[in-house]
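Trainee: please work out how this folds:
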Amino acid sequence: MNWDVAHRVAGIAANQAHRDLAVDREGYVHVFAALRAAGLIGMAQPMPRLFGLYMDENDGGPAVLLNAGLDVITQRHTAAHELGHHLLGHRSAADDNLDHSARWGDRSWPEHEKVAEAFAAWFLMPRPAVLQAVEQVTRGGGLRRPEHAYLVARVLGTSYAGTVRQLSRLGLLTRDQGNQWLGIAPAALKGSLCGGRPVPGGSHVHAINLPSDGRRFYVDTGDLLVLEVPGARFGESAPELVAWGASWSAGEGDAAPYSPQQILQVTEDLDISTAVSVSVPGNDDPLGLTLVRQSPRTGSDDVWQA
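Mentor: Sure, this is the predicted structure:
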């Protein structure tokens, strides 16, 4: 089975799963809630040598075990991959290396792993959700910069590389564009979005602009909120947010592709969610958005956020 066939099979299966599990195909996919809806027991614990494990009924399942030491983006992908094993009728499977090309080589993946990996992409990034994310990020201008792909990944809760591949697969990037953008480190894109300043490795960057009004942003401790609207300011912030770096305004001669007006950082005080307002010159009403914490899962799924 080649990758094209694997993606065709997985795309159909993911579409069916969205329907059966009542997943919103136009927004952020709540994969941990989907595990429960599919009848899977979910658990997470530190596992130095294992990323994830699917156990079928013959091994005491159906259940999914995730590595609690992973960041939430990697956990989400692993959860979707293991869900694919379950819904596609696979036997128990262990994932001890997320870099499958290093484990099996580019062309020697076992068929069940190919399809489960493709399923994860289509489950977390269905076409309607991707198109809506692209519209939000680019404001209808199309994907012109790799930073756009990075921000689309933030909307979807997916990795930068996985998002670039899916954008190419959906015909939203050319193959050459995709290959070129895959060669750019996310750290460089995060720095660019913050006006050229280095960003801590574990922090993600979320751009706030006019289309952000009414939106939910899925964030974790250390993430940065970058305000892009000229002249705009964040409202009175709760203890969940603190100023990060200096505030500055874009100048006409500024050579940086992004010149943020203000940057806030999410702190440990963010428990579940909080509301944030942004005042915009010329607007009677402020923009309103909601931050929802998405941190790595630990323990049993009965204490997990959906």
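Trainee: from here on, just use CA atoms for contacts and neighbour counts.
Mentor: Will do.
Trainee: can you pull out the strands in the protein?
Mentor: Here the chain has its strands, by DSSP state E, at 41-45, 52-55, 63-67, 93-95, 205-208, 216-219, 224-227, 233-234, 241-243, 262-266, 273-279, 287-293, 299-300.
Trainee: which elements pack onto the first one?
Mentor: Packed against strand 41-45, as judged by 3 or more Cα pairs under 8 Å, 6 or more residues apart in numbering; DSSP states H and E, are the following elements: helix 31-37, strand 63-67, strand 299-300.
Trainee: following up with a second sequence; could you model it the same way so I can compare the two?
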Amino acid sequence: MSLQSQAILAGVDAATTVHRMLRTEESAVERSSPYIDVFGAIDELAVPLYFAPLDNLLGACIREHGPAVGIVVTSRRRLHIQRFTAAHELGHFVLEHEGSLDREILTPWSSRKDPRETAADSFAAEFLIPNWLLTMVAQQHAWWDSSRLSDPGTVYQLSLRLGASYSATCWALGAHSILPVPTAAELSKVPPRKLKKELLPSGFEPPHGWADVWKITDRDHGRKIMASPEDILVLDLAESAAAGYLWEVDDSNVPVVRIVHDHSAIDFDRIGAATRRHLLLEISERSPDSRIALRHHRAFDKSDSLGSLSLIACTSGAHPEGEFRGSN
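Mentor: A predicted model of the protein is given here:
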């Protein structure tokens, strides 16, 4: 077995051990949350965690004297990068590596020369996307099918609901033998920018190119998502406009989201067909947990409703500069 293969196995085994020790699977089920709380895990292991405005580094695992250790993560990148960076640095700590300064963090199948970095990469990917979590989220959204999971658009949406990068999610699909490794590797070559554009109406340009684009469906009803300010929520809803029923965003959501696109379309080839309501909502405010709700009701009698769609959105985004003080 090559040194790289040994490093990957070492990282995966270490992540599995930490999951068992911290009972993360039981905690995720109890909280009904699909996200691994990597920052909380670092805190639970009594490792100081700091967010700093790093210019040329994503993160660092610092060992000063003997057992003294600390983890630093950039405050200048988006949340999913902070999460993977923190998990990578945690990997260095758990695997008892010497201090590490990381300018670039990759997926484990990247052609790294240093086995320690490969081990930390594989730890991070396994810790954030264990097989049980990937399976649970894919089944919740009716994606648990090889043909669905071979679609890059589906994998992108899956990565958002795992709080992981698109490339790390592709790696996990191969590592857990859900897809053949060559298939997963090919998927990883599709740029997320292209997948975002496919979800948006022609001619619509999001204000910020780095923002993620969420395709919200009835499978998200009652669930929690971890979005960031400037992210776009795409909704494609059947609407009985001819009968006077319209979808309306709850007024209490206004501080958290704003409508940036609203279009209705009718399928003229089908008699009596419902209108399709296409809504784009932009996350406009940071909030730890906000309810985003829509109701399908008559405009003149809001008590007469055909249905609703609601979800909980944590829109805090990336952690700002400062010491991590524990999860809420």
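Trainee: can I get the helices and strands packed on strand 41-45 of structure 1 in JSON lines including mean neighbour count and distance to residue 201 of structure 1?
Mentor: Formatted as JSON lines, those follow (neighbours: other Cα atoms under 10 Å; distance: least, Cα to Cα, whole Å):
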{"stretch": "helix 31-37", "mean neighbour count": "19", "distance to residue 201 of structure 1": "24"}
{"stretch": "strand 63-67", "mean neighbour count": "24", "distance to residue 201 of structure 1": "20"}
{"stretch": "strand 299-300", "mean neighbour count": "14", "distance to residue 201 of structure 1": "25"}
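Trainee: for these, which one sits closest to residue 288 of structure 1?
Mentor: helix 31-37 (25.7 Å; Cα to Cα).
Trainee: can you list the helices and strands packed on strand 41-45 of structure 1 in CSV and add distance to residue 251 of structure 1?
Mentor: Below are those laid out as CSV (distance: least, Cα to Cα, whole Å):
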stretch, distance to residue 251 of structure 1
helix 31-37, 42
strand 63-67, 46
strand 299-300, 49
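Trainee: so what secondary structure elements neighbour the lengthiest helix in structure 2?
Mentor: Ranked by number of residues, the top helix in structure 2 under DSSP state H is helix 3-22. Secondary-structure packing of helix 3-22 of structure 2 (3+ Cα pairs under 8 Å, 6+ apart): helix 79-94, helix 115-128.
Trainee: so which of those helices is the most packed in?
Mentor: Greatest average neighbour count among these goes to helix 115-128 (a mean of 28), per mean count of other Cα atoms under 10 Å.
Trainee: in structure 1, point out the residues matching that helix.
Mentor: Mapped onto structure 1 using TM-score structural alignment, helix 115-128 of structure 2 covers residues 111-124.
Trainee: number of nearby residues for the aligned partner of residue 153 of structure 1 in structure 2?
Mentor: Counting by TM-score structural alignment, residue 153 of structure 1 lines up with residue 159 in structure 2. A count of neighbours around residue 159 of structure 2, defined by other Cα atoms under 10 Å, yields 21.
Trainee: can you check residue 295 of structure 1 too?
Mentor: 19.
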